Structures are given as C-alpha cells and as structure tokens.
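In: Take a look and give me a structure for this.
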Amino acid sequence: MNNILITGAASGIGAATARLFHSRGWKVGLLDINHSALAELAAELGGVWHAELDVADPGAVREALADFAALHGGQLRLLFNCAGLLRLGHFEEISLEEHARILQINVLGLLQMTHAAFPYLKATSGAQVINMGSASGLYGTPHMASYSASKFAVRGLTEALELEWQRHGIRVGDLMPPFVRTPMVDSQHFEPPALRRLGVKLRAEDIAAAVWLQAGQSQVHRPIHWLFKLMYWSGQVSPAWVNRLMMRRISRE
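Out: Down below sits the predicted model:
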C-alpha cells in the first residue's frame, strides 16, 4: 500500500495534494502547525492520521515521522516537503526575524524532515522525496529575496540528494512553479511588479496534479506552467544574462 506524508498540509497546495492522493487510494499523513485547520481536513478525509508540527523542531519532526511510519511497517513511500513561508516586500523593510523564520522553515525544516525520514525511505521500495521548490529558485527574484534564497537552497539540496541517494534507490526531485493562488499568496500586503505582470495563473490543484505526475515519473526539477517552462529550458542552453534580463523586465517598478 502506497503512503504519503505531507508537511504544510492544512491548506493550499498541501491540502489539495492530500485530497488528490487520498481519492486515489493512498494512505495519507498530514502535518502542519495549524492544528484546527489540520483537524478539519483530517476529518474531511475520513479521520486520516495527522499531527500538529513545527518543522523547525527537530525532536518533534523525528517523533512525527516515527509515529506515521510505525503505522506502515516502518516504511515511507513518499515524503512531500510542502511547508513553507513567504513574505513579499522590499528587503530592508522586512524584519531580520522574518527573514530568518523564512529560512528556518523553508530550508532547515525541509532538511530536518528529509534527514529524519531517511531510514523509512530506505526501507521502502520505490521511495521518493518531493520538495516544494519555486520558479524563484531559478534566478533571484526581487521583493522576495529571502524566499528566493530559500528555494535556491532547496534546489541545491534536491540536486545533491538525487545523486547521493541513488545508491539507496530513493528518488529526489522538486516542483518549480511560479505564483500559485493559495492563502499564502493571497494574504500578502505587497504586490511585487513581477506578480502584477505575470499574474497568478496556477491553482493549488494544479500543483497537486504535478505532485501526482512526479510520484509516477520522477524528474530532478519539474517546472510548471508553459511560461516558466520556457524560462527554465532557455536557461539551460542560454547564458545567465538572458534570465537576468528577463527578470529585470518583469520586476521593474
């Protein structure tokens, strides 16, 4: 029986992914710091396993993984690292504490989850890690500097582990979408020029569908939406200044 453990599962992309995988017969585990929203989703899905979790707490991370894996014979088929924070605005106007928290959740939290999941992934045939990356991990994006930096870190970790964990039969990849219509984006009080020009073309359900595709056919990076796919693949064959020029144009205030 396939199982998936999702961080940041209480809303947005995490919740949409939980609904999709549950509807297709997977055993789903839900993790999020928002206990009330998490409990509501768990009840909606028929009382699936869930636990309140701050991914920045290493002890709680280890305990949550052990508890979920114990229900499945010590195995974990798929870890979806979806928990994340976003703060849009001018770099100097965002407090240092907020910048640090973004990196703590988006990078350290993801690293801790992946590290603690290793023994359960290793014990599972066809095991896989899917990390929530971003189009902002391709070229640094103005007005979301620390978020963009965090997604560069996710990209680097993904690439390294995809190579390193081949010997264990564990596949590692990430998803790289541009802006997605989620509560995290909708709650922002600052609209970057890039968001205004590009718009928000994707829904949480679109990303959940990409997680499903990734679970069946793993890629190191899975760019999402035709415009970003064009930017991504052109960046593989063009000099770096091409992406810089494009970013300057769409981010001009």
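In: use CA for all of it now, contacts and neighbours both
Out: Fine.
In: Where do the helices of the protein begin and end?
Out: 12-23, 35-44, 58-70, 96-103, 110-122, 145-164, 183-186, 193-198, 204-216, 226-237, 240-250 (DSSP state H).
In: Tell me which of the ones you listed sits nearest to residue 50.
Out: helix 35-44 (6.6 Å; CA to CA).
In: Same question for that closest one: list its buried residues.
Out: Neighbour-count burial for helix 35-44, counted by 16 or more other CA atoms under 10 Å, picks out 38-39, 41-42.
In: Over to stretch 63-70?
Out: Buried residues in stretch 63-70, counted by 16+ other CA under 10 Å: 64-66, 68-69.
In: Out of those, which is nearest to residue 126?
Out: Closest to residue 126, out of all of the buried residues of stretch 63-70 and judged by CA to CA, is residue 69, at 15.4 Å.
In: My guess is that closest one contacts residue 76. True?
Out: Yes - assessed by CA atoms under 8 Å, residue 69 is found in contact with residue 76 at 6.2 Å.
In: Another for comparison:
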Amino acid sequence: MNNNILITGAASGIGAATARLFHARGWQVGLLDINTEALADLATELGGCWYRQLDVTDIAEVKASLAEFCAKNDGQLQLLFNCAGILRFGYFEEIEHAEHVRIMQINVLGVCNMTHAAFPYLKAARTGQVINMGSASGLYGVPEMATYSASKFAIRGFTEALELEWARHGIKVADLMPPFVNTPMVSSQQHVPASLLRMGVNLQASEIADAVWRQVDSHAVHQPISLQFKLMYWAGQVSPAWLTRLSMRWLSRR
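Out: Okay, here's the model as predicted:
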C-alpha cells in the first residue's frame, strides 16, 4: 500500500500547505473541506487528487467520506490529519453564543467524529497515525479567544488519552501546538487580541506542514512549534502554575 493521508480543512492555510508537501513527497492525498470551490482548485493543482466537500460535524458525511477514500487505498488509512477548525477573536461576552457553539462543534466534535470513524481504517494499516491540530492556546487559557482556547485544551486532553488507549492497536496519536500562524483564519479577524500584538504572527503555514511531516516519524505526543513557544512550553512543564499565569497576564495586557 502506498502511504496515504486524509486531511480535513484542506482547502487553505495549514491544510493546503500540508497537502502540497505530502503530495510532492509521493503520498496519496485525500482532501476534505466545506469550501468546495477552493478544494476543487487545490485538487486540480495536485494532479486531480481525491477530494470531497465535508462538514466535519455531520457524522453521516464523515463516515461516507472516509469509506470512499479508504476504499481506494485497500481499506486502510495511514495518516489522518485533523486540521479543520475555526477561530474568533474577541471578548467572550461580545461574541454571539451561536459562534461559541460552532467553534466547539467544529474544533472538538469534528475531531472526535473523524477520529472515531477512521479507527477501523487506521487499525487496518497496522501503523496508522492521527495528528490533531492543537495550539499554543491549549497550554494556558488565552484571553480574547476563550472558546477557541477551550477547544484546544480539549484536543490536548483527547490526544493524550487516545495516545495511551490506541497504543494497543499500534496507532500513534499526537498533536501540534503552534502559536499564531499566518493563515486566512487569523488574517481575516477583525479583533486583535493583546497576546497577538505582543507575540506577533511569526509562522507560515508551510512551517506547520513541515512539522506534520516530522511528526510522522516522531513518538512525541505534543509537538510545540517555534523557538518562542518551545521555551514557553517547557518552562510551563517545570514552573509553578502561578508563574505561567503571571506570564499570560503580561502577554494579555493592553
């Protein structure tokens, strides 16, 4: 079986950059996104690779898409990259409740849906792997992006638990934890949180795609990305909670 990867949120940003990288390195690539037009353009760019429109919150669509892609790959899935996600910067009380709900549905339930439905195909591959799109905001709650931060805490916990559970099946589970990345999801925001002003947007989508590639051969559960955040991450592992909180207060101060 050729190596294959199925990517949600593949139409732009990190998902598209990852698709281009893995396709260039000989992998069979499957593209999933709710944005059909951009998805079709990318599939054409990549030589007509398989793609389907998908709302990751619709479990029936999720199951059908996985079955169709994996049928083309001997019923196996080597790598699932859960990249689909949405973001809204702003003060919690000023964001409509429906937007908070949608963030949790896509960022958390969508990952759960994809991963659960992918299990038999990952197991059949014998060396199956799941990589979840986490975030630096999953390390400590970030003001002005509270619900997004909460969703990434959920992904961090989900990843840690499933990595232990699925070891018995030979399936690796990990997540990537970058700070702000220069993608349409970030650049389209109207509100700019203080933490972004202080940290800046110093990563490109292609750098996260490189991290996905490295993770294929890594046994790490969490992959913090960028020197800036790696220092924060490892300091947070050994520092008392109050010091991490103090650091976040400084980053979030206007």
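In: still on that earlier bit, so which of the helices of the first structure is the most packed in?
Out: Mean neighbour count, computed with mean count of other CA atoms under 10 Å, is highest for helix 12-23 among those, reaching a mean of 22.
In: mean distance, that helix to its aligned residues in the second structure?
Out: When the second structure is overlaid, helix 12-23 of the first structure sits 0.1 Å from its aligned residues on average, using mean CA distance after the TM-score superposition for the first structure.
In: which residues touch that helix?
Out: Helix 12-23 of the first structure has contacts (CA atoms under 8 Å, 6 or more residues apart in numbering) with 4, 6-9, 27-28, 30, 41, 45, 82-83, 182-184, 204-205, 207-209, 211-212.
In: again, only this time at 6 Å
Out: 8-9, 182, 204-205, 208 (CA atoms under 6 Å, 6 or more residues apart in numbering).
In: Equivalent analysis for stretch 158-171 of the first structure, please.
Out: 127-128, 172-173.
In: let's see 10 Å
Out: 77-78, 114, 118, 121-133, 152-154, 156, 172-174, 215, 217-221 (CA atoms under 10 Å, 6 or more residues apart in numbering).
In: Can you pick out the ones from the residues you listed that are in strands?
Out: Within the contacts of stretch 158-171 of the first structure, residues falling in strands by DSSP state E are 78, 128-132, 172-174, 221.
In: CSV please, covering those and showing neighbour count and distance to residue 246 of the first structure.
Out: What follows is these, written out as CSV (neighbours: other CA atoms under 10 Å; distance: CA to CA, whole Å):
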residue, neighbour count, distance to residue 246 of the first structure
78, 25, 35
128, 26, 33
129, 28, 31
130, 25, 28
131, 27, 26
132, 25, 23
172, 27, 29
173, 25, 26
174, 27, 23
221, 20, 21
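In: Pull up the gap between residue 12 of the first structure and residue 164 of the first structure, please.
Out: Taking CA to CA, to the nearest Å as the measure, residue 12 of the first structure and residue 164 of the first structure are separated by 31 Å.
In: whoops, residue 239 of the first structure was the one
Out: In terms of CA to CA, residue 239 of the first structure sits 28 Å off from residue 164 of the first structure.
In: circling back: mind putting the helices of the first structure into TSV with distance to residue 88 of the first structure?
Out: Formatted as TSV, the helices of the first structure follow (distance: least, CA to CA, whole Å):
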stretch	distance to residue 88 of the first structure
helix 12-23	18
helix 35-44	24
helix 58-70	27
helix 96-103	11
helix 110-122	21
helix 145-164	8
helix 183-186	9
helix 193-198	10
helix 204-216	19
helix 226-237	20
helix 240-250	15
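In: Which among those helices is found nearest to residue 139 of the first structure?
Out: Going by CA to CA, the one of the helices of the first structure nearest residue 139 of the first structure is helix 240-250, 6.9 Å.
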